[in-house]
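*Asks:* Quick one, structure for this:
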Amino acid sequence: MSLMPVATALDRLLASAAEHPPTAVIKVPLAGALGCVLAEPVVAVADVPPWDNSAMDGYALASSDLPAAMAGGLPVSQRITAGMAPLPLQPGTCARIFTGAPLPAGADAVQMQENVVQQGEVAQLQAPVVPGQNVRRRGQDIVAGAQVIAAGVRLRPQELGVIASVGLAEVSVRQPLRVAVVSTGDELVEPGTALAPGQIYNSNRFTLIGLLKSMGQTVLDAGILPDDLDATHARLRELSAEADVIITSGGVSVGEADCLGQALRGGGSVDLWKLAIKPGKPFTLATYAGTPVLGLPGNPAATLVTFLLLVRPYLLTRLGAMDTAAPQFELPTAFAWAEAGTRDEYLRARLEQGAVQLAGNQSSGVLSSASQATGLVCVPAGETFAAGDLVRYLPFSGLLR
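*Replies:* Okay, the predicted model is just below:
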């Protein structure tokens, strides 16, 4: 069986995700919307800013009064701070004004205080101004009726600030997916339990739950699935009734002890299996009782890499997100790669002084190197590179959210 290229697998995953309607629309308070996918466009109901205001601490005046302001000065007729409603500017006067305060009617410019000398109640300008100088115009940022943010945007802190600026206290977003997480294997035990011979601690459970929570999804923690075919069928039936997606780790191959793989092939359908990726070759997309099952490899680094590259964009597509691509950059490498592989390889790497360096052991069973890393370097199948060459770098800062 030939291995499927990663790009082909991703296309098929996203096409499969698109066959499912996006989740329901819910209203959430703006303070709780971080990371959510916007379900409806945000339209401004008012101009931002709602009135002309000063960009500086200084003096507001009509530019037609500039000659008098430069010669003998102008009387200061009022003092305007942010939050005040100013009076119209009296002709032939100026107003002491502070940053963010509304510009009084009749004024069209602000001279910064550093260019003004005030003696008593008279201000004399030391430099000229032109109409509009140091003035933030009404609607300069956002005009009423304009679409501020499109549906499908995943909300970051800056989007929350923009939405708040147009006065909205809640937004319509896509309901988080219910994602069941199940680990497989009789060798697994939970941390805090003494290890018996042949046992290991279940790290994948914590990695996957952490990844899903960082995306804001609802996690159904299904624990550890024993190596028993009947029990596997029973658990898959149970989870299929509760979850939108099931994510598993381990047991998806065709070996005698791979009960999950047997159950998916015997009671469900396998849509793709075995990818040209390292680590993560056994990644599987299947369906069981109508519910998608994303089968991740059991090796901890492979679990992490396949989630970031394949599961994350799948889930975002299910949520109706319009941008699911992983951020990536071309950066110079501080190490060489001399042996071309037959699969796209994703190396745990760290960014140091503008170049990427390998981060620890690259075995698929070693997770500590991911903790030392700041991202992944992609080495396409059949390629090598020398130190100093440009490589494709995917930072964790963009993938782990």
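
*Asks:* make it CA atoms for all contacts and neighbour counts henceforth
*Replies:* Noted.

*Asks:* got a list of what Leu390 touches?
*Replies:* The contact partners of Leu390, taken as Cα atoms under 8 Å, 6 or more residues apart in numbering, are Glu330, Leu331, Pro332, Thr333.

*Asks:* Which helix or strand contains the closest residue in space to the first one that isn't next to it in sequence?
*Replies:* Taking Cα to Cα, 6 or more residues apart in numbering, and ignoring the residues beside it in sequence, Glu330 has Arg392 as its nearest neighbour in space, at 4.8 Å. Taking DSSP states H and E as the criterion, Arg392 maps to strand 390-395.

*Asks:* Which is the succeeding secondary structure element to that strand?
*Replies:* Toward the C-terminal end, the helix or strand that comes next after strand 390-395 (DSSP H and E) is helix 396-399.

*Asks:* ranges for the strands of the stretch 201-350 of the chain?
*Replies:* Along the stretch 201-350 of the chain, the segments classed as strands by DSSP state E, counting those that start in this stretch run 218-225, 245-249, 269-273, 277-278, 284-288, 291-296, 329-332, 344-352.

*Asks:* would JSON lines of these with distance to Ile97 and mean neighbour count be doable?
*Replies:* What follows is the strands of the stretch 201-350 of the chain, written out as JSON lines (distance: least, Cα to Cα, whole Å; neighbours: other Cα atoms under 10 Å):
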{"stretch": "strand 218-225", "distance to Ile97": "50", "mean neighbour count": "18"}
{"stretch": "strand 245-249", "distance to Ile97": "58", "mean neighbour count": "24"}
{"stretch": "strand 269-273", "distance to Ile97": "66", "mean neighbour count": "17"}
{"stretch": "strand 277-278", "distance to Ile97": "63", "mean neighbour count": "24"}
{"stretch": "strand 284-288", "distance to Ile97": "63", "mean neighbour count": "22"}
{"stretch": "strand 291-296", "distance to Ile97": "61", "mean neighbour count": "25"}
{"stretch": "strand 329-332", "distance to Ile97": "46", "mean neighbour count": "15"}
{"stretch": "strand 344-352", "distance to Ile97": "47", "mean neighbour count": "23"}
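
*Asks:* Mind checking these for the one nearest to Gln158?
*Replies:* Proximity to Gln158 (Cα to Cα) singles out strand 329-332 among the strands of the stretch 201-350 of the chain, at 22.3 Å.

*Asks:* How about the secondary structure of the closest residue to Ala101 other than its chain neighbours?
*Replies:* Counting by Cα to Cα, 6+ apart, Ala82 is the residue found nearest to Ala101 once chain neighbours are left out, at 3.9 Å. Assigned with DSSP: H, G, I helix; E, B strand; the rest coil, Ala82 falls in the coil class.

*Asks:* measure Ala82 to Leu310 for me?
*Replies:* 50 Å (Cα to Cα, to the nearest Å).

*Asks:* here's the other one to compare against:
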Amino acid sequence: MRSVRDHQEAIHGLFGPPEAVEVAVTDALGLVTAVDVVTGVSLPGFDNSAMDGYAVLGADLAEASTEHPVTLPMAADIPAGRTDRLTLTPGTVARIMTGAPLPGGADAVVPVEQTASGPVRGRFAPVDQGPQQIRFTAPIPVGKNIRVAGSDIVAGEVAIRAGTELHAPQLGLLAAIGAGTVRVWRRPRVVVLSTGSELVAPGHRLRHGQIYESNSPMLAAAATEAGALARTVHFVPDDVDGFLTRIAEIAGEADLIVTSGGVSAGAFEVVKDALIATGGVEFAKVAMQPGMPQGCGHVTDPSGQAVPIITLPGNPVSSLVSFEVFIRPPLRTKMGLPPHRARVTARLRGSVGSPAGKRQFLRGVLERDGDGWVVDPIGPPSSHHLRYLAGANALIDVATDITALADGVDVEVLVLD
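*Replies:* This next block holds a predicted model:
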């Protein structure tokens, strides 16, 4: 049988390098920058107020105190967004709002809470009270409460480095520097197709021998969670011609096709039968549990281009574990994202067995225990026990040469959540 590592390498070879595209900043959440983003503007773009208050010349307030307050007339009103350029005359002040441009000559801003304006203390007086005299009871250092132009970033500097995953703060910075688009690594289009005459869509009544289709939504969700653009297509019955027709229909719209089911050694293995006949796909038994029957290779789209296809086993636990072990890392690499989930060493709580010659991935519940980790194996190892996979937050990775693990030993754990 093929080793897990060898099959990982075979699947990794299906994926080409990341592809750079230009997308709107509003559509870039979770994507990774392909190039450095250099800002064309400084932030702030002009000296502005960090407070609601009064723009002043510090020298005018040098002698101000509680016993000897300084009272100055308000000569101008500067709301945020005012675009004309003002100059402050010595011996006057300008009422100014947070973010508003500082008038020429002003060198400090006194917060409104530290002033008195007629009978109104600690807040702005109504604008209809006529000319206002503002009383100050303390000096203020030059530069106080002023946001200096370029104090955040200067035009020509790198705002976002290549290889940065874009989340809310990075998108906010891109918007602030006026970037409408950003060059990122493209999300692969993943199409998921399940096969099997026994499969029934949710909402329909089951007949004897039928089951609800679960693999397609599960695998599409896993691909989406990994960062790809994933969709499902209607599954097909166990018919080779029907399967090949469906593949031909979707190949031109996919960067990767993922199938589940029909790859084992039974009499109605439609995926295996169809793709062996067309060539381009290799099937193998991989020394792992769950997920032994696997396949990977290429199919041809209508334009003659080769499209990667990965065929997973049909049992739901085998299918999702296979996705985690084989597909998720190269899929994320294709997008410039960190490929691997976290791994930790944990103390096993309970004893388990493992089949000789196979690398086993056991479902487990991982939790902190003081300064370390402990993991509880849950559920039997059979690959149809989806309930226990849904309750797991980790996979216990048992090496090929181990057949038994005793309670309390250290094990390697793949963290799913």
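
*Asks:* Compare the strand holding Arg392 of the first structure with the second structure and give me the mean distance after superposition.
*Replies:* Once fitted to the second structure, strand 390-395 of the first structure is off its aligned match by 5.8 Å on average (mean Cα distance after the TM-score superposition for the first structure).

*Asks:* what angle separates that strand from strand 344-352?
*Replies:* Put simply, strand 390-395 of the first structure runs at 80 degrees to strand 344-352, going by axes from the mean of the first three to the mean of the last three Cα atoms, to 10 degrees.

*Asks:* Could you report the separation of the residue of the first structure most remote from its centre from Leu61 of the first structure?
*Replies:* When distances are taken from the C-alpha mean of the first structure, Gly72 lies farthest, 57.3 Å away, according to Cα atoms, centre = their mean. According to Cα to Cα, Gly72 of the first structure stands 14 Å off from Leu61 of the first structure.

*Asks:* Next: Pro21 of the first structure.
*Replies:* 58 Å.

*Asks:* who's more crowded, those two?
*Replies:* In terms of neighbours (other Cα atoms under 10 Å), Leu61 is the more surrounded of Pro21 of the first structure and Leu61; the figures are 31 against 11.

*Asks:* Counterpart of the more buried one over in the second structure?
*Replies:* Aligning on TM-score structural alignment places Leu61 of the first structure opposite Val56 in the second structure.

*Asks:* ok, Gln118 of the first structure - how many residues close by?
*Replies:* Look at Gln118 of the first structure: counted by other Cα under 10 Å, it has 16 neighbours.

*Asks:* next one: Gly365 of the first structure
*Replies:* 14.

*Asks:* any idea which helix or strand carries it?
*Replies:* Using DSSP H and E, no helix or strand contains Gly365 of the first structure.

*Asks:* before we move on, what about the one 5 residues further on?
*Replies:* For Ala370 of the first structure, the host element (DSSP H and E) is helix 368-372.

*Asks:* show me what contacts Leu30 of the first structure?
*Replies:* Neighbour list for Leu30 of the first structure: Leu160, Ala164, Leu168, Ala169, Glu170, Val171 [criterion: Cα under 8 Å, 6+ apart].

*Asks:* quick one: what's aligned to it in the second structure?
*Replies:* Under the alignment (TM-score structural alignment), Leu30 of the first structure pairs with Val25 in the second structure.

*Asks:* Quick check: chain neighbours aside, which residue is closest to that match?
*Replies:* Nearest to Val25 of the second structure is Thr181, by Cα to Cα, 6+ apart, at 4.9 Å.

*Asks:* Looking at Ala82 and Leu310 of the first structure, which is more packed in?
*Replies:* Between Ala82 of the first structure and Leu310, counting by other Cα under 10 Å, Leu310 is the more crowded of the two (21 against 14).

*Asks:* distance of the more buried one from Ile163 of the first structure?
*Replies:* 31 Å.

*Asks:* so where do the helices sit in the stretch 201-350 of the first structure?
*Replies:* Chain-ordered helices for the stretch 201-350 of the first structure, with DSSP state H, counting those that start in this stretch as the definition, fall at 203-214, 229-242, 259-267, 300-306, 312-318.

*Asks:* what about these, which gets the closest to Leu188 of the first structure?
*Replies:* Among the helices of the stretch 201-350 of the first structure, helix 203-214 comes nearest to Leu188 of the first structure, with 9.0 Å by Cα to Cα.

*Asks:* Report all helices and strands that that closest one contacts.
*Replies:* Packing contacts for helix 203-214 of the first structure, counted by 3 or more Cα pairs under 8 Å, 6 or more residues apart in numbering; DSSP states H and E, involve strand 178-184, strand 218-225, helix 300-306.

*Asks:* residues contacting Asn202 of the first structure?
*Replies:* Ser183, Leu188, Val189, Glu190, Pro191.

*Asks:* what do we get in the second structure for it?
*Replies:* In the second structure, the residue paired with Asn202 of the first structure is Glu213, using TM-score structural alignment.

*Asks:* so what's its match closest to, chain neighbours aside?
*Replies:* Spatial nearest neighbour of Glu213 of the second structure, chain neighbours left out: Leu199 (5.1 Å); criterion: Cα to Cα, 6+ apart.

*Asks:* Same check on Glu383 of the first structure?
*Replies:* Ala340 (5.1 Å).

*Asks:* Can you report how many residues neighbour the one you found?
*Replies:* Neighbour tally, Ala340 of the first structure, other Cα under 10 Å: 15.

*Asks:* what's the distance between it and Val45 of the first structure?
*Replies:* With Cα to Cα as the criterion, Ala340 of the first structure and Val45 of the first structure are 57 Å apart.

*Asks:* Let's verify the aligned partner of Gly192 of the first structure in the second structure: helix, strand, or coil?
*Replies:* Structural alignment (TM-score structural alignment) places Gly192 of the first structure against Gly203 in the second structure. Here Gly203 of the second structure is coil, with the state taken from three-state DSSP.

*Asks:* I'm done for today, thanks for sticking with me.
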